[in-house]
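Enquirer: coords below, sequence missing:
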C-alpha cells in the first residue's frame, strides 16, 4: 500500500509488481502534477492511468464526475478500480482502451499522461495526435518523459508550440489547443 499526502489530500493506493512504479508514486508523475493548475471546472483525462494516482488526485479537485481514467492493462485497471473505491472516488469513469481506440469522450480541458517511452514512440505519438482532437479550445495536454527532443518536436508539430519544464531529470511538456492551430488543422 502506498500512502501519499499532497496538497492536504491524503490518498492510498494498492499496487503490484506487474504495474508501473509499484513501490511509490513515480517521481516524473509527481513532477508533472506539480506543474498542472487544476480547476474545479476541469474535465480531466488520465491517459494510461496505471493504478490510478493521477485521475484520483485530479478527482479530488475537479470532482469525480469530471474525470476519465483509461488504461489497456487488465491488472492496472483492476488496481485502479480498487483504488477508486479506497479513495472514495467511485463516480470516476474507468475505461479499458488502448489509447483512444475504445474511448470516445471529448471536451477535455486537461489530458495528463506518463506514457511508456522506453521502447519506441508509437504510443506517445498516438496519445499526442489523438489527444489534440479530444481537447477543448484552450485545453492543455501534459506529458512527462525522460526524453526531450522527439517530444518537443512532436508537441510543436501538433500544438504549434510547447512549454517544457525540467525537474529531477524528467521533462514535462505542455501543449495548449488554441483556435488558430485548430482552424489550420481543419483545412
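Expert: Thanks, I have the structure now. Quantities reported herein were computed from a predicted structural model and do not represent experimental measurements.

Enquirer: drop to CA atoms for contacts and neighbour counts, all remaining ones
Expert: Noted.

Enquirer: secondary structure class for the most centrally placed residue in the chain?
Expert: Note on the chain: the residue nearest the mean C-alpha position is residue 112, at 2.2 Å, using C-alpha atoms, centre = their mean. At residue 112, secondary structure determined by DSSP: H, G, I helix; E, B strand; the rest coil is strand.

Enquirer: take a look at this one as well, against the first:
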C-alpha cells in the first residue's frame, strides 16, 4: 500500500523510496567479519556506534557460555557474542518489533544458528533460563525506574559467577556505580572513553 501523497514529483518519490531500502554495514567486531542490514529508525543505522565497539572490546566470554543481549537493536552485540561463543546459546531481546525483525535477518545473514531473538520488554518473554553473560548498550534517556527493573532482572537471570556488562554515556557512570553496588553488591569500571563508560557487575 502506497501511503505517500499523490502530488509528489518523481525525484521526491525516488528519494523517499530509496529511504525505504535497507542500509548495509560490513564490519569487523572483535576480529569477526560481520554484516548487518539496518533501517532508519533503529539506533545507529549507518555504522556500529562507538559505545557498542567499546563494550565488545571488554567482554570476556568462553566458547560455550550462553549470553543475553538486552535491547539488541539490529544485533551487533548479541551476534558478535554468538560468533565468539559458538557452543553457547545466545538470546537477543528487544521491545521494538522492527529491531527484532532485523536481528533475526542478521542472524540468518551471518549464518548463526545458535541465536534466538525475542520481542520482549526486558526479560518478560523468557522462561526461567539463566545466562553466563548479559550485555546491554543502555539507552541514555530512560528513567531510573526502568534501569532498576533491568538491573534486578539481570541479577535474577545470571548464573552464579555470571557477569553483567553495560556501556553508557559518561554522564550516567556515577548512577551506574551506585546502582550496581546497591543491586549486585559490586561494581567495576572497565573502561572510560571520551564519551562512553563500560561497567561490570558480577553475581556471587
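Expert: Received, thanks. Model, not experiment: these values are computed from the prediction.

Enquirer: quick one on the thing from earlier: the residue nearest to the centre of structure 1 and residue 43 touch, don't they?
Expert: No: the pair residue 112 of structure 1 / residue 43 is not scored as a contact, 11.1 Å apart, by C-alpha atoms under 8 Å.

Enquirer: related to what we said a few turns ago, next, find the distance separating the residue nearest to the centre of structure 1 from residue 172 of structure 1.
Expert: Separation of residue 112 of structure 1 from residue 172 of structure 1 (C-alpha to C-alpha, to the nearest Å) stands at 10 Å.

Enquirer: now for the two: what residues contact both?
Expert: 142-143 (C-alpha atoms under 8 Å, 6 or more residues apart in numbering).

Enquirer: what range in structure 2 does the longest strand belonging to structure 1 sit on?
Expert: Criterion DSSP state E: the longest strand present in structure 1 is strand 135-145. Per TM-score structural alignment, the counterpart of strand 135-145 of structure 1 in structure 2 is residues 158-168.

Enquirer: likewise stretch 81-93 of structure 1?
Expert: Against structure 2, stretch 81-93 of structure 1 falls on residues 104-116 (TM-score structural alignment).

Enquirer: may I see the buried residues of that stretch?
Expert: Buried residues in stretch 104-116 of structure 2, counting neighbours by 16 or more other C-alpha atoms under 10 Å, are found at 104-107, 112, 114-116.

Enquirer: after superposition, how close is the match of strand 135-145 of structure 1 to structure 1?
Expert: Per the superposition on structure 1, stretch 158-168 of structure 2 and its aligned residues are separated by 0.5 Å on average (mean C-alpha distance after the TM-score superposition for structure 1).

Enquirer: who's in contact with that stretch?
Expert: By C-alpha under 8 Å, 6+ apart, stretch 158-168 of structure 2 touches 51-52, 54-55, 59, 130-140, 154, 196-204.

Enquirer: for PyMOL, write a command that selects the buried ones of those residues.
Expert: The following PyMOL line selects those of these that are buried, judged by 16+ other C-alpha under 10 Å:
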select buried, resi 51+52+54+55+59+130+131+132+133+134+135+136+137+138+154+196+197+198+199+200+201+202+203
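
Enquirer: in helices, which of the contacts of stretch 158-168 of structure 2 fall?
Expert: The helices, defined by DSSP state H, take in 51-52, 54-55, 154 from the contacts of stretch 158-168 of structure 2.

Enquirer: distance of the closest residue to residue 87 of structure 2 other than its chain neighbours relative to residue 83 of structure 2?
Expert: In space, and not counting its chain neighbours, residue 87 of structure 2 is closest to residue 64: 4.3 Å by C-alpha to C-alpha, 6 or more residues apart in numbering. To residue 83 of structure 2, residue 64 of structure 2 is 11 Å away according to C-alpha to C-alpha.

Enquirer: and if you look at residue 172 of structure 2?
Expert: Residue 172 of structure 2 is 30 Å from residue 83 of structure 2, by C-alpha to C-alpha.

Enquirer: again with residue 144 of structure 2
Expert: 32 Å.

Enquirer: looking at residue 64 and residue 83 of structure 2, which one has more neighbours?
Expert: residue 83 (23 against 14; other C-alpha atoms under 10 Å).

Enquirer: for the corresponding residue of structure 1 for the more buried one, which three-state class applies?
Expert: Under the alignment by TM-score structural alignment, residue 83 of structure 2 pairs with residue 60 in structure 1. Three-state assignment for residue 60 of structure 1 (three-state DSSP): helix.
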